[in-house]
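**Student:** Kindly generate the corresponding structure for this input.
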Amino acid sequence: MNLHLVSDATGETLNSIARATVAQFEHASITYHRWSLIRTRFQLHRVIEGIEAEPGPVLSTLVEKGLRGDMETACQRIGVPVVHVLDPTLTMLQEQFGEKAASRPGRQYVLDADYFRRIDAMHYVLAHDDGQAQPGIAEADVVLVGVSRSSKTPTSFYLANRGIKAANIPLVPGLPDAPALDDPKCPVIGLTLDAEALIEIRRHRLRMIGAAGTAMAARQDSGDYVDLESVKAELLWARRLCARRGWPVIDVTRRSIEETAATVLKLMEAWHDRRRKAAETPATSA
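**Tutor:** A predicted model of the protein is given here:
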């Protein structure tokens, strides 16, 4: 089946909605047609030609009334359904705010303070990946810790896209703890996973390194890096370290990066709530 995603902005909203909904259909075979930055009638005409050539339902985030009307008329003529996915939410918020929506495309992508905060967070993650620039970790919003290949870096980058400055520090048995972890000014959260899943990830990484012709792959492949008992001991050591420090741990074995990041955000919120309540509680005299 053809599915047309028509957006007046980047199309990320539609991509997320389509991915979330289509995932509920085990036997669906979908051919996606993505039409982004559609803001003129000329551009919409090309979209309509594409829908005529390969008919299928349309999901739309168009907000300009004229383009929406043209789209609806064309879809009715072609005989395909069209759903404006933002309408239910916009209608509800208009009623709550007592204000009519502006209907201007791409307003979520303006270069405002939130945009620059995300860019700043991305630069921060690049500078503080894998334990780099530890003095700057005092500026972090969250620190992720875990053994090698436990999804610390991709989770950090996903959080940066939410404007979160996420540093990450590897936990390595036999090495002293990073000084930045002695008195953290932000939440520290551990990431862990099943030993066999971790070994598979590490082996894949080593194959990639080996393809680049380095000697490190063979050296690590023959050592503790991918030995099952050694990896189990490494993960147990890391869990015990987190428990001693009072750091919560997320098992990422069956979690997507998005799910891991969402859990990190919840744990960050809980950490700040505890700090705020502690600050509000008056000290009792002896």
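
**Student:** alpha carbons only for contacts and neighbour counts from here, please
**Tutor:** Will do.

**Student:** Span of stretch 33-42 from start to end?
**Tutor:** 18 Å (C-alpha to C-alpha, to the nearest Å).

**Student:** And for stretch 107-121?
**Tutor:** Start-to-end, stretch 107-121 (C-alpha to C-alpha) is 21 Å.

**Student:** Tell me which residues are up against it.
**Tutor:** Contact with stretch 107-121 is made by Ala160, Asn161, Arg162, Gly163, Ile164, Lys165, Ala166, as judged by C-alpha atoms under 8 Å, 6 or more residues apart in numbering.

**Student:** Tell me who's in contact with the fourth one.
**Tutor:** Think Gly163. Contacts of Gly163 were listed using C-alpha under 8 Å, 6+ apart, and they are Asp114, Arg117, Arg118, Ile119, Asp120, Ala121, Met122.

**Student:** picking that back up, may I ask which of the contacts of stretch 107-121 has the most neighbours?
**Tutor:** Highest neighbour count within the contacts of stretch 107-121: Ala166, with 28 neighbours (other C-alpha atoms under 10 Å).

**Student:** Report how many residues lie close to the spatially closest residue to Ile78 that is not a sequence neighbour.
**Tutor:** In space, Ile78 comes closest to Glu52 once its chain neighbours are excluded; the distance is 6.5 Å by C-alpha to C-alpha, 6 or more residues apart in numbering. Neighbour count for Glu52, taken as other C-alpha under 10 Å: 16.

**Student:** Ok, Met268 next?
**Tutor:** Each residue near Met268 was counted by other C-alpha under 10 Å, and the total is 18.

**Student:** Would you agree it falls within a helix?
**Tutor:** Yes - under DSSP: H, G, I helix; E, B strand; the rest coil, Met268 falls within a helix.

**Student:** one more, for comparison:
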Amino acid sequence: MSHRSLNLHLVSDSTGETLNSITRATLSRFENHHVVHHRWSLIRSRLQLDRVLEGLNHEPGPVLFTLVDRSLRLALEETCSRLGVPCLSVLDEVMDLLQGQLGARAKEKRAAQHVMDADYFRRIDAMHYVLSHDDGQGTAGIHEADVCLVGVSRSSKTPTCFYLANRGIKAANVPIVPKSELPPELDAPPCPVVGLTIETNALIEIRRHRLRLIGADGVRQDTNDYIDHDSVKAEILSARRLCNQHGWPVIDVTRRSIEETAATVLQLMEAWHARRSATQDADAAADAAARAAPAAG
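**Tutor:** Okay, here's the model as predicted:
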């Protein structure tokens, strides 16, 4: 079966993140495809659009766009029609559905999701927090965290924390180190604690790669506990046992992407808060009943 090469033009009046995410998600379902991406971001004037149209004339292909300006949309659609290439505004159907359900017209405002509002500053604050509390730093600040990730070295705690920070989540990162105590702040944590684990062989390979990157070629890889199979296996089992003792849920990240791991962390956070809320409601009801009992007597 032959596979065509495809020119795909992504035209946005903002950063293009939405289009990149949509195409990444959809193209991942096609095997052996060859797609040449032409990314045109921050297209906000006719002069900027003319560069897009010139590129489209030179290398025709389907167009996905997110343009708010009606005159720019019309010019792009007319050129696509003349060239006989499909052209799709990826947000129109979603916008129409929501307008119908909400009974209100959407504002014609470009890059509305990137405004510097409270949510934006919350994400920036979360990013600063992660930088200050990475790999066991600043453990006294765990009381400010929304979630705390624990696990052995190189179990993807740091990238997961940064991904969560982009969602506005303050994530602390505490390594579980053999023969070392956990910080006392985790004895009664004020936030959910989630353990990350990984299969032994996968972790060894990641650690070997890490050693090569930092120029640790002189390390005897057959005796170094950091990558010794039995030592690493024991380290992983010990960390998992520790999580079980504390009742912390554990996520196996061996075959998960960072995005999938972060999504599971968010689900576990929701479950933790739901249980905590139910416990507080039950305690409040018990207190109320206790106070009412003497009055009834």
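
**Student:** Relative to Trp237 of the first structure, how far out is Asp71 of the first structure?
**Tutor:** Just to correct that, residue 71 of the first structure is Met rather than Asp. From Met71 of the first structure to Trp237 of the first structure the distance is 59 Å (C-alpha to C-alpha).

**Student:** and Pro57 of the first structure, what pairs with it in the second structure?
**Tutor:** Aligning on TM-score structural alignment places Pro57 of the first structure opposite Pro62 in the second structure.

**Student:** Make sure its match is actually in contact with Val85.
**Tutor:** Yes - with contact defined as C-alpha atoms under 8 Å, Pro62 of the second structure reaches Val85; the gap is 5.3 Å.

**Student:** what's the neighbour count on the match of Pro57 of the first structure?
**Tutor:** 17.

**Student:** show me the contacts for the closest residue in space to it that isn't next to it in sequence.
**Tutor:** Distances taken as C-alpha to C-alpha, 6+ apart place Pro86 nearest to Pro62 of the second structure, at 4.9 Å, with adjacent residues excluded. Under the criterion of C-alpha under 8 Å, 6+ apart, the neighbours of Pro86 of the second structure are Gly61, Pro62, Val63, Cys80.

**Student:** Matching Pro86 of the second structure against the first structure, which residue comes up?
**Tutor:** Using TM-score structural alignment, the partner of Pro86 of the second structure in the first structure is Pro81.

**Student:** In helices, which of the contacts of Pro86 of the second structure fall?
**Tutor:** Among the contacts of Pro86 of the second structure, DSSP state H puts Cys80 in helices.

**Student:** For the stretch 101-250 of the first structure, which segments count as helices?
**Tutor:** 113-127, 152-160, 195-211, 216-221, 228-245 (DSSP state H, counting those that start in this stretch).

**Student:** Highest mean neighbour count across those, which stretch is it?
**Tutor:** The highest mean neighbour count among the helices of the stretch 101-250 of the first structure, using mean count of other C-alpha atoms under 10 Å, belongs to helix 152-160: a mean of 22.

**Student:** Between the contacts of Pro86 of the second structure, which sits nearest Ser14 of the second structure?
**Tutor:** Nearest to Ser14 of the second structure among these: Val63, at 15.7 Å, using C-alpha to C-alpha.

**Student:** Strands of the stretch 1-150 of the second structure, start to end?
**Tutor:** Applying DSSP state E, counting those that start in this stretch to the stretch 1-150 of the second structure gives strands spanning 5-12, 34-40, 63-66, 87-89, 147-151.

**Student:** Now tell me what touches the last one from outside.
**Tutor:** By C-alpha under 8 Å, 6+ apart, the residues outside strand 147-151 of the second structure that reach it are 142, 157, 161, 169-176, 191-197, 239, 269.

**Student:** Residue in the first structure paired with Gln48 of the second structure?
**Tutor:** Checking TM-score structural alignment: Gln48 of the second structure goes with Gln43.

**Student:** before we move on, what about Ala140 of the second structure?
**Tutor:** Alignment note (TM-score structural alignment): Ala140 of the second structure maps to Pro135 of the first structure.

**Student:** Count the residues that sit near the closest residue to its match other than its chain neighbours.
**Tutor:** Excluding the flanking residues, the one nearest Pro135 of the first structure by C-alpha to C-alpha, 6+ apart is Ala180, at 6.9 Å. A count of nearby residues for Ala180 of the first structure, using other C-alpha under 10 Å, gives 17.

**Student:** What of Leu267 of the first structure?
**Tutor:** Using other C-alpha under 10 Å, Leu267 of the first structure has 19 other residues around it.

**Student:** and it, how far is that from Ile30 of the first structure?
**Tutor:** Distance from Leu267 of the first structure to Ile30 of the first structure, counting by C-alpha to C-alpha: 36 Å.

**Student:** hmm, back to that, buried subset of the contacts of Pro86 of the second structure?
**Tutor:** Gly61, Pro62, Val63, Cys80 (16 or more other C-alpha atoms under 10 Å).

**Student:** Out of those residues, which is nearest to Ala295 of the second structure?
**Tutor:** So of those, ranked by how close each gets to Ala295 of the second structure (C-alpha to C-alpha), first place is Val63, at 73.4 Å.

**Student:** Check the gap between that closest one and Pro86 of the second structure for me.
**Tutor:** According to C-alpha to C-alpha, Val63 of the second structure stands 6 Å off from Pro86 of the second structure.

**Student:** Highest mean neighbour count out of the strands of the stretch 1-150 of the second structure?
**Tutor:** Among those, the stretch with the highest mean neighbour count (mean count of other C-alpha under 10 Å) is strand 147-151, at a mean of 25.

**Student:** Leaving out chain neighbours, which residue sits closest to Asp222 of the second structure?
**Tutor:** Nearest to Asp222 of the second structure is Asp228, by C-alpha to C-alpha, 6+ apart, at 6.3 Å.

**Student:** tell me, how many neighbours does that neighbour end up with?
**Tutor:** Neighbours of Asp228 of the second structure under the rule other C-alpha under 10 Å: 16.

**Student:** cool, Pro173 of the first structure as well?
**Tutor:** 13.

**Student:** Could you check which residue of the second structure pairs with it?
**Tutor:** Match for Pro173 of the first structure (TM-score structural alignment): Pro178.

**Student:** right, and its match touches Lys233 too?
**Tutor:** No - at 11.7 Å, Pro178 of the second structure does not count as touching Lys233 under the criterion of C-alpha under 8 Å.

**Student:** The residue nearest to Asp222 of the second structure: what's it in contact with?
**Tutor:** Each residue near Asp228 of the second structure by C-alpha under 8 Å, 6+ apart is listed here: Ile204, Gln221, Asp222.

**Student:** residues contacting the nearest residue to Ser36 of the first structure once chain neighbours are set aside?
**Tutor:** Once flanking residues are discounted, Ser36 of the first structure sits nearest to Ser7: 4.8 Å by C-alpha to C-alpha, 6+ apart. When contacts are counted by C-alpha under 8 Å, 6+ apart, Ser7 of the first structure touches Leu14, Trp35, Ser36, Leu37, Ile38, Ser60, Thr61, Leu62.
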